[in-house]
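Colleague: Let me see the structure of the following:
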Amino acid sequence: MALDPNDKPNQPITKFESMLKTDDVYFFDAEDFEDIIHHYLNNGKISLAKKAIKIGLQQHPESMELKLLDVEVLVFENNLELAEKILDKLQLYDSTNEEIYIQRANIYSKKDNHEAAVALLHQALELTAESFDIYALLGMEYLFMDDFEKAKIHFMKCVSFDEQDYSSLYNVIYCFEFLEDYNGAIQYLNDYLERNPYCQVAWHQLGKQYFTLKMYDEALAAFDFAIIADDTFIGAYFEKGKVLEKLGKYNEAIENYETTITIDDPTSHAYLRIGKCHEKLKNDDLAKFYFYQTVHEDPLLDKGWLAITDFYYKKGNNERALYYINKAINIDGENAKYWKKCARIHAALENYDEADFAFKQAVDLGNYELDTWLNWAEVVTQNEEVEAAIQILLQGLEFYPEEAVILYKMAGLYLMANDPVKAQYRFRKALKKTLINSQLLKKNSPPFSIPCGRET
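Modeller: Below you'll find the model as predicted:
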């Protein structure tokens, strides 16, 4: 079994490191070498682990466990061919060693053959009663295969073996979330909390499920219990702040975000949320201060730059908004959100050539939202390039073939281009879609009646 990475070096490790600093050669039991190697692997000291393996095999050349640890490092370093050769030899001596099948499964996983990896891990399960690690590996393989139902089942087995295995608990909830089974996640977490009522991780995850379902009172209660279980749990304070924001309790939300800053180093996300709360409270100077703190803490956080830009944009200070969105673009010119915002600001300033260029950049970078096509076409129309505007809307129509608004705008553009035939064609299509949508809306709407009252 691997050592806890937080364990302090014991006597064999101290003795081994002392040996490395001298020309002396000390003898260790094979088990001591295993402990030394596990310690280095768990702490990411691969070169020291390899030295321990080499010396260990010199002193214990027949040790199966040391050879398997050698294979583990070879697989980690993608030296798969040599690892397989060693495993072939080991299997001739002991075909019932489950670790051989586990390492072969790791090799297949590295080669993206997850079905074969799963088959080998099931063979390993038949050979050992200590199956905790194997279930965790199976869970990961099913995740790679996007089989979230089976992944969930295997991670649940890990939690049933060790209810303090929070990594597997997180993976169980991740599977529930991916399957959009939030009620299932809530039921699972409530059952878990019946057995572990002081588990801050489970309360935190339960609160997030309630938040997703917009059950804000239940979410607040869950985050409060997480904080009771651990009053230094930053994630619980932050998520509680988000709930309070949704409830319009901005001052209380600020208190929770500020608590995260007092517990640990401040984060750009906390500064951003505090700024947003102050903005809602009309505390413009404080909002602006925290938005600046956001980008100071993390210059690459796009939401921070967009918050500053939006702050000035909403105030009608488009020149200032343009200055900050350009700073953002200079940092990350591949961000489609930056370019779209830049285009809207240029349009507000009637810089139509610049707006046209910015919208093109946004689309080239993958922003295909409906309003992008509509606003881009409008900008080009303002620039008196009607044909170009039509071509833009034709592209947009490929993404939104059912949107009547595009067809109506195209009809108008064809009229501007003196092409009444195409204008009429697009208008009729738009009208037809409008009627269809209206009928669908009427069909799916609940019936209502007008109450009869006495005439006055």
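Colleague: contacts and neighbour counts: CA atoms only from here.
Modeller: Will do.
Colleague: Would you map the helices across the stretch 101-250 of the chain?
Modeller: Secondary structure of the stretch 101-250 of the chain by DSSP state H, counting those that start in this stretch: the helices cover 114-125, 132-144, 148-161, 166-178, 182-195, 200-212, 216-229, 234-246, 250-263.
Colleague: Let's have those helices in TSV, adding distance to Y108.
Modeller: Below are these laid out as TSV (distance: least, Cα to Cα, whole Å):
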stretch	distance to Y108
helix 114-125	5
helix 132-144	10
helix 148-161	18
helix 166-178	22
helix 182-195	32
helix 200-212	33
helix 216-229	40
helix 234-246	37
helix 250-263	43
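Colleague: In JSON lines, list those helices along with mean neighbour count and distance to V405.
Modeller: Listed next are those as JSON lines, based on neighbours: other Cα atoms under 10 Å; distance: least, Cα to Cα, whole Å:
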{"stretch": "helix 114-125", "mean neighbour count": "20", "distance to V405": "47"}
{"stretch": "helix 132-144", "mean neighbour count": "21", "distance to V405": "41"}
{"stretch": "helix 148-161", "mean neighbour count": "20", "distance to V405": "39"}
{"stretch": "helix 166-178", "mean neighbour count": "19", "distance to V405": "34"}
{"stretch": "helix 182-195", "mean neighbour count": "16", "distance to V405": "36"}
{"stretch": "helix 200-212", "mean neighbour count": "24", "distance to V405": "32"}
{"stretch": "helix 216-229", "mean neighbour count": "21", "distance to V405": "36"}
{"stretch": "helix 234-246", "mean neighbour count": "23", "distance to V405": "32"}
{"stretch": "helix 250-263", "mean neighbour count": "19", "distance to V405": "37"}
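Colleague: here's the other one to compare against:
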Amino acid sequence: RAVELHPQDDWVQNSLGIAYSMVKQYEKAKTHFLKALLLSPEAVYYVNLADTHKVLENWDDALDYYLEAVSIDPNYHSAHNSIGIEYYYRKNYEKAIEHYQKAIAIAPENFVYHANLGDAYKKTKRIEEAVEAYQKALSLNSDDVLTLINLGEVFRGQQQFDEAEQYYLRALEAHKKQPGNQSIDIALNGLGIIYSIRRDYRAAEKYFQSAIEGNPQYSIYYSNLGDAYRNLQQYEKAIEIYEKAIALDENDDIVHNAMGVSYSYLKEFDSAIECYQKAININNSKAVYFLNLGDAFVDKGDLESAEIAYRTAVEKEPKNASAYESLASLLGSLGKYFQAMVNYQTAFELDKNPIHLSHIGHIYRRLGDYEQSIAFCQKAFDIAREQKDTNPRIPRYLGLAYNDRGTEFDSQQKYQLAIKDYQTALKYIDDDPVIFHNLYLSYISIEDWMNAMESLKRALELNPDNPVYLNEMEVLKNKLADA
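Modeller: The predicted structure follows:
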């Protein structure tokens, strides 16, 4: 009725546009906002028209009209905020920041503007500024759930897990006061991740399940829950949850790989191989998928296929030390010793892990080249000591190298040299009865009965039921008694 009486009244046309917007008749609303603008180009009419285009997903038109609004009224803070949002979703974060800052300069007490500014800073990795913006938003509205969640996400991303947990828990408390769809599942998932990092998988399970209840259509929550069950060694349950994740997103290569790992633990290698191959079909750029596939082939006994998988892993990530290590280990088991040593050397050059040198020494030991074996194992031991690396295999391999050279000296009747090597071996391995027994035999050969007795006693302490050792002890006791 008003528009019939006052068809040239811009306020009436604008009001009618608002009325149509409220009943979701956006095309009619757009028509009346345009009429209002033709009558009087007011900033508010441009904003209303922009809002309508936004609902209709005419993003470019919406941005243009918001920009027209602030060109007419540079102090229209909500329009600046809307422009910031439009630029944000276009990933033009610097322009978004510019307009959020303009909105804040005009209306500094509006917490939403500060929160939006924090979002843009977070996207540009300006973490300190993001935290400052979010905390300013909280100073204006301490119970804003989304801002609390965003602070939790920022601190988790910085691996400041205690701080992240505090904000997530505050978000849960604030959500109780104002329940609704406020992305609280993000906080629950974040808490689950934090407890997973702390290896409290039972607590993580609880939070991931709650996240799923809050948003049952988000596959990553099922994936995270599956990981928790896998870490709890509940592999069947993990697979069940992973299948739910795949039902929501069949192209999630990470989940297919994780399910393969669970099948591998269950020793269901054919199923594991199928999962790894699905992961590779989706994303063939990750070496870890080929490494897992190779491991499954090794477990199945298909070494030829394993070698192909490992070599592909090396091709995909030529700076991945683990890929060279896996390939080297397989080549060594196939008797391709030179190739194995080359790959161990490459692995060492990439990550400086001394265990790779120990493996080279171990191969030389197999080949009977004890001098080279000791040289590589000694170098590995020295590096490990510098790095404070406590890998028990490193001293063990060095001890075994000395022991084996000792047996060679013993076979050459160079008993004093053999004794010296056995004693050196025992500096690195003091719990191996075989080395003590070898030392005993060398002492027997030079008729050093007392040291022979002490060595045999130590062998028996470590292996008290060995019938050979027991018999030798009786013989030695009788010999000493006769003497």
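Colleague: Work out the TM-score between the chains.
Modeller: Remark: TM-score between the superposed chains equals 0.63 [TM-score structural alignment, normalised by the length of the first structure]; 375 aligned residues with a Cα RMSD of 5.1 Å.
Colleague: Which of the helices of the stretch 101-250 of the first structure sits closest to R344 of the first structure?
Modeller: R344 of the first structure lies closest to helix 234-246 among the helices of the stretch 101-250 of the first structure, at 27.7 Å (Cα to Cα).
Colleague: which bit of the second structure covers the closest one?
Modeller: The aligned range for helix 234-246 of the first structure in the second structure is 253-265, by TM-score structural alignment.
Colleague: Quick check: K341 of the first structure touching Y323?
Modeller: No. The pair K341 of the first structure / Y323 is not scored as a contact, 11.8 Å apart, by Cα atoms under 8 Å.
Colleague: Of these two, which one has the most company?
Modeller: K341 (23 against 13; other Cα atoms under 10 Å).
Colleague: Aligned against the second structure, show me the partner of that one.
Modeller: Per TM-score structural alignment, K341 of the first structure is aligned with H359.
Colleague: Would you map the helices across the stretch 351-483 of the second structure?
Modeller: 355-366, 370-387, 393-411, 415-428, 433-445, 449-462, 467-482.
Colleague: right, so of those, which gets closest to G84 of the second structure?
Modeller: helix 370-387 (50.3 Å).
Colleague: Specify the angle between that closest one and helix 415-428 in degrees.
Modeller: 30 degrees (axes from the mean of the first three to the mean of the last three Cα atoms, to 10 degrees).
Colleague: Centre of the chain to helix 370-387 of the second structure, how far?
Modeller: Its chain's C-alpha centre and that of helix 370-387 of the second structure lie 32 Å apart, by Cα atoms, centre = their mean, to the nearest Å.
Colleague: repeat for stretch 175-184 of the second structure
Modeller: Its chain's C-alpha centre and that of stretch 175-184 of the second structure lie 29 Å apart, by Cα atoms, centre = their mean.
Colleague: Could you list the buried residues of it?
Modeller: H175, S183, I184 (16 or more other Cα atoms under 10 Å).
Colleague: Grab the nearest non-local neighbour of P266 of the first structure.
Modeller: T260 (7.2 Å; Cα to Cα, 6 or more residues apart in numbering).
Colleague: Who are the contact partners of the one you found?
Modeller: Contacts for T260 of the first structure were tallied using Cα atoms under 8 Å, 6 or more residues apart in numbering; they are I234, G235, Y237, F238, P266, A270.
Colleague: Can you tell me which of the residues you listed carry over to the second structure?
Modeller: Retained in the second structure (both residues aligned by TM-score structural alignment, their matches' Cα atoms under 8 Å) from these: I234, G235, Y237, F238, A270.
Colleague: Using TSV, please lay out those together with distance to D146 of the first structure.
Modeller: Formatted as TSV, those follow (distance: Cα to Cα, whole Å):
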residue	distance to D146 of the first structure
I234	31
G235	28
Y237	32
F238	30
A270	33
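Colleague: and of the residues you listed, the nearest to L90 of the first structure?
Modeller: G235 (46.6 Å).
Colleague: measure the closest one to A202 of the first structure for me?
Modeller: 12 Å (Cα to Cα, to the nearest Å).
Colleague: For the spatially most central residue of the second structure, give its distance to S322 of the second structure.
Modeller: Nearest to the geometric centre of the second structure sits I197, at 9.7 Å (Cα atoms, centre = their mean). Going from I197 of the second structure to S322 of the second structure by Cα to Cα gives 23 Å.
Colleague: How far does the match of helix 234-246 of the first structure sit from its chain's centre?
Modeller: 14 Å.
Colleague: What mean distance separates it from the matching residues in the first structure?
Modeller: Following the fit onto the first structure, the mean deviation recorded for stretch 253-265 of the second structure is 1.6 Å by mean Cα distance after the TM-score superposition for the first structure.
Colleague: which residues sit against that stretch?
Modeller: Taking Cα under 8 Å, 6+ apart as the rule, stretch 253-265 of the second structure contacts 223, 227, 230, 235-236, 238-239, 242, 245-246, 269, 271-276, 278-280, 282-283, 289, 292, 296.
Colleague: Repeat that for stretch 331-351 of the first structure.
Modeller: If you take Cα under 8 Å, 6+ apart as the criterion, stretch 331-351 of the first structure is touched by 299-300, 302, 306, 313, 318, 321-322, 325-326, 328-329, 352, 354-359, 361-363, 365-367, 372, 379.
Colleague: Of those, select the buried ones using a ChimeraX command.
Modeller: Under the burial definition 16+ other Cα under 10 Å, those of these that qualify are selected in ChimeraX by:
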select :299,302,306,313,318,321,322,325,326,328,329,352,354,355,356,357,358,359,361,362,363,367,372,379
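Colleague: who's in contact with A362 of the first structure?
Modeller: N335, A336, K337, Y338, W339, K340.
Colleague: For the closest residue to it other than its chain neighbours, the count of nearby residues, please.
Modeller: Spatial nearest neighbour of A362 of the first structure, excluding adjacent residues (Cα to Cα, 6+ apart): A336 at 4.5 Å. A336 of the first structure: 22 surrounding residues under other Cα under 10 Å.
Colleague: again, but for N353 of the second structure
Modeller: When neighbours are counted by other Cα under 10 Å, N353 of the second structure registers 17.
Colleague: and the gap between V201 of the first structure and A253 of the first structure?
Modeller: 21 Å.
Colleague: Please disregard the earlier target; I meant L48 of the first structure.
Modeller: 48 Å.
Colleague: ok, Q91 of the first structure touching I100?
Modeller: Yes. Here Q91 of the first structure reaches I100: they are 7.1 Å apart, a contact under Cα under 8 Å.
Colleague: Compare those two and say which is more crowded by neighbours.
Modeller: More crowded of Q91 of the first structure and I100, by other Cα under 10 Å: I100, with 25 against 13.
Colleague: Please name the residues that touch that one.
Modeller: Contacts of I100 of the first structure (Cα under 8 Å, 6+ apart): L68, L87, L90, Q91.
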